[in-house]
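Student: Quick one: sequence plus predicted model below, questions after.
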Amino acid sequence: MSKTLCTSASLVAAAVGLGLGLSLLVGTPAQANPNPLFPQLFTADPATLVDEGRVYLYTGVDEASPTDTDYVMNEWHLWSTCDMVNWVDHGSPVKALSFAWAKGRAWAADITRRDVNGKPKYYFYATVDHATVPGLSIGVAVSDSPTGPFVDARGSALITNDMTKQTDIFWDDIDPAIFIDDNGQAYLYWGNTVLKYVKLKPNMIEIDGDIHVVPIEPFTEASYLHKHKGTYYLSYSQGFPEETIYATGPTATGPWTKRNVIMDVNRNVKTIHQAIADFNGKSYIFYHTADLPGGAEFRRSVAVEEFSYQADGSIPFIPKTKAGPTANPTPACKAGAR
């Protein structure tokens, strides 16, 4: 990829260090890439939003050095495409420290759109480390645009570690997955080791009722909920190293029938973390590997595959490829994004 067409982590750091922010880097067009998608950054934990003819892809950024023994993640990065092949780099629309009550850790996130008084609002649910409540928490940020900037919608965490007592680990409240059903009811799924969900109020920033535990075992993390032709699909990671599996149900809360493994374990990294989206009549699964040069457990790389549901509605096993999907353009899609 041409250096003039892509943003590198060093350029981002230099711009921030000079007080320029990302204004000079946002909206940089990127040439078509095979998998992994973005060789200029180590990226992880994909979250997707399909909005007005574009796919927006939000990723964590792995900043760990080759010798680090833990995740180093401070912000989320945003990319978008009109055709699933050519991606535009929009820089970082939100950071862990965008939440004043957090002390860091920009872990997995998810996003959705909800119109308020006829105008679109974009809600970004993010895993961060709470500064005063021990453990990882979930916050929610909001923007008038999918490209941000996002600001804290509450001034406090939506979910904190002391609200869930099913396990005694500090990372059991991670990997938020947001889903709005056809009737407007929003659900938030999340968890590590134990899968949980809660209804949200129409304002999208308050829980509505009790936190529920989903009786799925074994469950590791990375829950994701979507709907296809009247069936609800709950995908997630099981085992460690992780493989991606899914269950189906008649409602957004189940009951869930466990189905088959749809993506195998990775090489060189134990996690995988999927997101699934439909775009222009085709279906896609995003995930991460460690397949970039220098990739490793804490230096991951987002990739994408196209897949087709089988006649009975089941999701087939999806191989990982270097080629990725073929072009699937939106005719009226603009070169940039709002």
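Tutor: Nice, I can see it.

Student: contacts, neighbours, all on C-alpha from now
Tutor: Will do.

Student: quick one: the residue positioned nearest the centre of the chain and Pro34, what's the gap?
Tutor: Nearest residue to the geometric centre of the chain (C-alpha atoms, centre = their mean): Ala47, 2.2 Å. When distance is defined by C-alpha to C-alpha, to the nearest Å, Ala47 is 19 Å away from Pro34.

Student: Could you point out the longest strand of this protein?
Tutor: strand 119-130 (DSSP state E).

Student: hang on, Thr193 in a helix?
Tutor: No. Thr193: not assigned to a helix; according to DSSP: H, G, I helix; E, B strand; the rest coil it is coil.

Student: all strands for the stretch 101-250 of the chain, in order.
Tutor: Remark: strands assigned in the stretch 101-250 of the chain by DSSP state E, counting those that start in this stretch are 102-104, 109-116, 119-130, 136-143, 151-152, 177-180, 186-190, 195-200, 212-214, 221-228, 231-238, 243-249.

Student: so the fourth one versus strand 119-130, what angle?
Tutor: Relative orientation of strand 136-143 versus strand 119-130 (axes from the mean of the first three to the mean of the last three C-alpha atoms, to 10 degrees): 150 degrees.

Student: chain center to strand 136-143, what's the gap?
Tutor: 13 Å (C-alpha atoms, centre = their mean, to the nearest Å).

Student: Output the contacting helices and strands for it.
Tutor: For strand 136-143, the packing partners by 3 or more C-alpha pairs under 8 Å, 6 or more residues apart in numbering; DSSP states H and E come out as strand 119-130, strand 151-152.

Student: okay, pairing it with this:
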Amino acid sequence: MLALTLFAGLSLGTALPNAPGSNPIIRDRFTADPAPLVVGNRLYLYVGHDEARDGEMFNMREWLVYSTTDMKRWTPHGPIMRVADFRWAKADAWAAQAIRKNDRYYFYAAVEHDDSNPGKAIAVAVSDRPTGPFVDARGSALVTNSMTPKGTHSWEDIDPTVFTDDDGTSWIAWGNRQAYIARLKANMIELDGPITEITPPHFEEGPWLHKRGSLYYLTYASLDRSRHKDERVSYATAPTIRGPWTYRGELTGSAQNSFTIHPGIARFRGRWYLFLHNAALTIGDRKGALGRRSVTVEHLRYRPDGTMIPVVQTTAGVSR
């Protein structure tokens, strides 16, 4: 019993609560759905802003961005967009990701479409700077619920992840319970070909695409309902972006106090990092909850065969 207690203490980390790089990394407001973007010697982190009051599940109206040069100290750059900036959308500034292409920055975000095309949709905005301001690049949704008619529910078109391959071709993947992928045109604001379903085992939401060496990775929030009540992070790998995808198992356990979890992966200054969120943060009298989450980060390591070593979520984070 003593050994187990010591192990649990070590797993949580021994860093001081406010040590630079410890978790959660943003402490003045509730943040969720982290999406890193590396530009030169700076890492930008795009997050949703949780503003749920008691009794609410989610209340998200804007997206924020922070940046760092050392993974320990984070500079806020304020809101980069509000859901109201997409005039055709009516609510829900949900998970998003930004990518650099053609010396511009493209921001893909999940929102609730207005009643002209009900259901969740994916928007795309553009800016000349990673910190914005971003503006609607199309004046309409890139993906709508009506474009994936075989899905089982109206909120399947969420959580976009965008990846540019070595040949310069960009791809977007997204989904909830069903996972989809499509190629983007060079202008980054139109699909270039059909939408393909690529749902891996236990897929729930929050896909993230990246590549390391010759191997492609699809990391995502998973939920094996026969075993767990909360999401975990799982992943699959493939020899090409088109698949076939091979399920590799769970990468993390569930997030503290949170049903949801959301991965974001980046290589920065020679090291790999896994961004997540939990609901462990308390701000004043407001405790973490389903709609009051907080972003965390951990080191990510790989085995020689390319598989990822399971990540234990800690309070120490990357402080040491």
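Tutor: Done, it's in. Only a predicted model underlies this, so the values are computations on that prediction, with no experimental measurement involved.

Student: circling back: and the residue nearest to the centre of structure 1? What does it align with in structure 2?
Tutor: With TM-score structural alignment as the criterion, Ala47 of structure 1 lines up with Ala35 in structure 2.

Student: Please tell me I have it right and that match contacts Tyr273.
Tutor: No. Taking C-alpha atoms under 8 Å as the definition, Ala35 of structure 2 is not a contact partner of Tyr273, at 11.3 Å.

Student: Common neighbours of these two, please.
Tutor: Residues touching both Ala35 of structure 2 and Tyr273 (C-alpha atoms under 8 Å, 6 or more residues apart in numbering): Ile265.

Student: Could you pull out the helices in structure 2 for me?
Tutor: Using DSSP state H, the helices found in structure 2 span residues 2-12.

Student: before we move on, the earlier item: mean neighbour count, the strands of the stretch 101-250 of structure 1: which tops it?
Tutor: strand 136-143 (a mean of 25; mean count of other C-alpha atoms under 10 Å).

Student: With structure 2 overlaid, how far apart is that one on average?
Tutor: Superposed on structure 2, strand 136-143 of structure 1 shows a mean distance to its aligned partners of 0.4 Å (mean C-alpha distance after the TM-score superposition for structure 1).

Student: Aligned to Ser222 of structure 2, what sits in structure 1?
Tutor: That one, Ser222 of structure 2, aligns with Gln238 by TM-score structural alignment.

Student: Same question for Gly78 of structure 2.
Tutor: Counting by TM-score structural alignment, the partner of Gly78 of structure 2 is Gly91.

Student: go on, Lys101 of structure 2?
Tutor: Using TM-score structural alignment, Lys101 of structure 2 pairs with Arg114 in structure 1.

Student: what's its match in contact with, if anything?
Tutor: Arg114 of structure 1 makes contacts with Pro120, Lys121, Tyr122, Tyr123, as judged by C-alpha under 8 Å, 6+ apart.

Student: Reformat those residues as CSV; add distance to Tyr309 of structure 1.
Tutor: Output for the contacts of Arg114 of structure 1, formatted as CSV (distance: C-alpha to C-alpha, whole Å):
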residue, distance to Tyr309 of structure 1
Pro120, 30
Lys121, 31
Tyr122, 29
Tyr123, 29
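
Student: Residue in structure 2 paired with His226 of structure 1?
Tutor: Aligned partner of His226 of structure 1 by TM-score structural alignment: His210.

Student: what do you get for His77 of structure 1?
Tutor: Under TM-score structural alignment, His77 of structure 1 pairs with Leu64 in structure 2.

Student: Next, work out how far apart that match and Glu51 of structure 2 are.
Tutor: Distance from Leu64 of structure 2 to Glu51 of structure 2, by C-alpha to C-alpha: 13 Å.

Student: What is the corresponding segment of structure 2 for stretch 267-283 of structure 1?
Tutor: So stretch 267-283 of structure 1 sits over residues 256-272 in structure 2, by TM-score structural alignment.

Student: Tell me which residues are up against the matching stretch.
Tutor: Contacts for stretch 256-272 of structure 2 (C-alpha under 8 Å, 6+ apart): 32-38, 41, 43, 205-208, 210, 219-221, 229-233, 254-255, 273-280, 288-290, 293, 299-301.

Student: if you set the cut-off to 7 Å instead, what comes out?
Tutor: Residues outside stretch 256-272 of structure 2 that contact it (C-alpha atoms under 7 Å, 6 or more residues apart in numbering): 33-36, 38, 206, 208, 219-221, 230-232, 255, 273-280, 289-290, 299-301.

Student: With respect to Gln40 of structure 1, which of the strands of the stretch 101-250 of structure 1 lies nearest?
Tutor: strand 109-116 (20.9 Å; C-alpha to C-alpha).

Student: Count the neighbours of Val133 of structure 1 for me.
Tutor: 14 (other C-alpha atoms under 10 Å).

Student: Give the aligned equivalent of it in structure 2.
Tutor: With TM-score structural alignment as the criterion, Val133 of structure 1 matches Asn117.

Student: cool, and Gln166 of structure 1?
Tutor: Under TM-score structural alignment, Gln166 of structure 1 pairs with Lys150 in structure 2.

Student: before we move on, back to that, what's the spacing between the match of Gly78 of structure 2 and Asp110 of structure 1?
Tutor: 17 Å.

Student: Same check on Ala126 of structure 1?
Tutor: 7 Å.

Student: got it, and Phe298 of structure 1?
Tutor: 20 Å.

Student: Which residues are in contact with Leu292 of structure 1?
Tutor: Per C-alpha under 7 Å, 6+ apart, neighbours of Leu292 of structure 1: Pro36, Pro39, Ser301.

Student: What is the nearest of those to Asn203 of structure 1?
Tutor: Minimum distance to Asn203 of structure 1 across the contacts of Leu292 of structure 1 is 33.7 Å, recorded for Ser301 (C-alpha to C-alpha).

Student: Counterpart of that closest one over in structure 2?
Tutor: That one, Ser301 of structure 1, aligns with Ser294 by TM-score structural alignment.

Student: hang on, that match packs against Asp33?
Tutor: No. The pair Ser294 of structure 2 / Asp33 is not scored as a contact, 8.9 Å apart, by C-alpha atoms under 7 Å.

Student: Quick check: neighbours shared by these two?
Tutor: In contact with both Ser294 of structure 2 and Asp33: His277, using C-alpha under 7 Å, 6+ apart.

Student: between these two, who's got more neighbours?
Tutor: Ser294 (31 against 28).

Student: which of the contacts of stretch 256-272 of structure 2 are buried?
Tutor: 33-36, 38, 206, 208, 219-221, 230-232, 255, 273-280, 289-290, 300-301 (16 or more other C-alpha atoms under 10 Å).

Student: separation between Pro133 of structure 2 and Leu142 of structure 2?
Tutor: Pro133 of structure 2 is 20 Å from Leu142 of structure 2, by C-alpha to C-alpha.
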